[in-house]
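K.L.:
Generate a structure from the sequence data that follows.
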Amino acid sequence: MSYSIIQKDFYRESGRYLSSFQILKKCFSPNLHYIYLLRKTQRHYKKPVIGLFYKLILRHYQIKYGFQIYPETQIGEGLYLGHWGQLVINPKAKIGKNCNIAQGVTIAQANRGKNEGVPIIGDEVWIGPNAVIVGNITIGNNVLVAPNAYVTTDVPDNSIVVGNPAVISSKANATENYINNKV
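P.N.:
Model (predicted):
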């Protein structure tokens, strides 16, 4: 059976694939509601009438919930927002599949210096509360970015990143028990 990207995102929360009605019932949670609207907007983004409708609705909920994630942002299936509130992701950033992003996270563009540009984040990355990832850097697969980490350098696969400035440690199972219900 083929599942939609929305079903895959909601699978991350529940551990099971849900019907459209079950998904709508879960939209009382602000983080799941926002994911639902984000994916609908991404799906209809280039359509004149319905695209504009979803963009306006998404903008309303960006302000209401504090999520600044734009429909242009490339985000793989299985997105999980653990909590709601104050989250900023540059629209040019790229995020892989099965990623967890906590509250207070900033994924931003650097406008000057050697890392001018936006981050690319791999698959199965867990980003803890208030972490900041800035510039033209690559975060590999299976990486845990600890709470309050400030990351301005490339991070290889299978790593844990802590602190400010970021200290990178190699760990084979870095996100084990942090990223559940992978799609």
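K.L.:
alpha carbons only for contacts and neighbour counts from here, please
P.N.:
Will do.
K.L.:
For Val151, grab the count of nearby residues.
P.N.:
25 (other CA atoms under 10 Å).
K.L.:
And for it, nearest residue in space, chain neighbours not counted?
P.N.:
Closest residue in space to Val151, ignoring its immediate chain neighbours: Ile133 at 4.8 Å, by CA to CA, 6 or more residues apart in numbering.
K.L.:
In three-state terms, how would that neighbour be classified?
P.N.:
strand (DSSP: H, G, I helix; E, B strand; the rest coil).
K.L.:
What residues of the helix or strand hosting Leu32 count as buried?
P.N.:
Using DSSP states H and E, Leu32 maps to helix 30-44. Neighbour counts over helix 30-44 (16 or more other CA atoms under 10 Å) mark 30-42, 44 as buried.
K.L.:
Now do the contacts for the residue nearest to Val151.
P.N.:
For Ile133, the contact set (CA atoms under 8 Å, 6 or more residues apart in numbering) comprises Thr106, Ile107, Ala108, Pro119, Tyr150, Val151, Thr152.
K.L.:
want to put them side by side, so please do this one too:
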Amino acid sequence: MPALPENRIHNWLDCRAFMAADYYSRSGRRPVIEFVMNPVVRFLVLLRIAEWLLNIGAPFIVRAPLMFWFRRLSMRCGFSISLNVFGPGIALPHYGPLMVHQDACIGRNCRIHIGTVIAGSAVIMDPAEVPEFDAPIIGDNVYIGPGVKMSGPLRIASDCAIGANSVVTHSFNRPGVMISGFPAKIVGLQGSQDMLVRGCDFVPALRATESIIDDLQAAG
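P.N.:
Model (predicted):
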């Protein structure tokens, strides 16, 4: 996958900006109390610090204690989420079963609910025929309802909302629509505008970033 500056933490300032965007996307209140009382908040903080240490090339002996804590918290929350998958401003409203493929690429301000599976291709392929992107690429400001399932090299445009228990089997390149059903189809023109908080809008360092989908298209 091409290096995506928006979707990666390169330094401590980036790490702080990502954590701030996550904080505003979730609630924007009582950060210390929520960190102590809510394991999901601790998970997100550890996720960003782990991404920072990995991306700056910190030695494994430095990362190991934090990664041990992160993995234990992942199992406690029921999350299977790899590093460097989500852009800034992620909101995880609940703990519970949630799986995101390590090759998935998700933009800013994603709100994703319990029971969601974002997987790679469900078929065995010849290594020479594996596409460059073998997992979903999801744009900015996308709402993903409970129980959504999607897999393979499909794309979801920015500002879309995916209804609960939908099964997404192909790409949706039209931004700002409502997607629902099995298999999923466009059921409305009301996207995610009123369904999530755009945490990146509250962080000056992230306001001017470009869409992750635009970056991917430019990369070919």
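K.L.:
still on that earlier bit, list the contacts of the helix or strand just after the helix holding Leu32 of the first structure.
P.N.:
Using DSSP H and E, the helix or strand that follows helix 30-44 of the first structure in sequence is helix 48-65. With contacts defined as CA under 8 Å, 6+ apart, helix 48-65 of the first structure is touched by 30, 34, 37-38, 40-41, 44-45, 67-69, 84-86.
K.L.:
Throw the residues you listed into CSV and include distance to Asn142 of the first structure, thanks.
P.N.:
Below are the contacts of helix 48-65 of the first structure laid out as CSV (distance: CA to CA, whole Å):
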residue, distance to Asn142 of the first structure
Pro30, 27
Tyr34, 25
Leu37, 27
Leu38, 24
Lys40, 28
Thr41, 28
His44, 31
Tyr45, 30
Phe67, 24
Gln68, 24
Ile69, 22
Trp84, 23
Gly85, 25
Gln86, 24
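K.L.:
between those residues, which is nearest Asn173 of the first structure?
P.N.:
Trp84 (26.7 Å; CA to CA).
K.L.:
Which of the three states applies to that closest one?
P.N.:
On the three-state scheme (three-state DSSP), Trp84 of the first structure is labelled coil.
K.L.:
State whether it and Pro129 are indeed in contact, as I suppose.
P.N.:
No. Between Trp84 of the first structure and Pro129 there is no contact under CA atoms under 8 Å: 10.8 Å.
K.L.:
Quick check: neighbours shared by those two?
P.N.:
With CA under 8 Å, 6+ apart as the test, Trp84 of the first structure and Pro129 both reach Ala102, Gln103.
K.L.:
Give me the distance between the most centrally placed residue in the second structure and Ala157 of the second structure.
P.N.:
The residue lying closest to the centre of the second structure (CA atoms, centre = their mean) is Phe86, at 3.2 Å. The gap separating Phe86 of the second structure from Ala157 of the second structure is 15 Å, by CA to CA, to the nearest Å.
K.L.:
Could you double-check that Asn180 of the first structure lies in contact with Phe10?
P.N.:
No. Judged on CA under 8 Å, Asn180 of the first structure makes no contact with Phe10 at a distance of 11.9 Å.
K.L.:
Compare the two and say which is more crowded by neighbours.
P.N.:
Phe10 (26 against 18).
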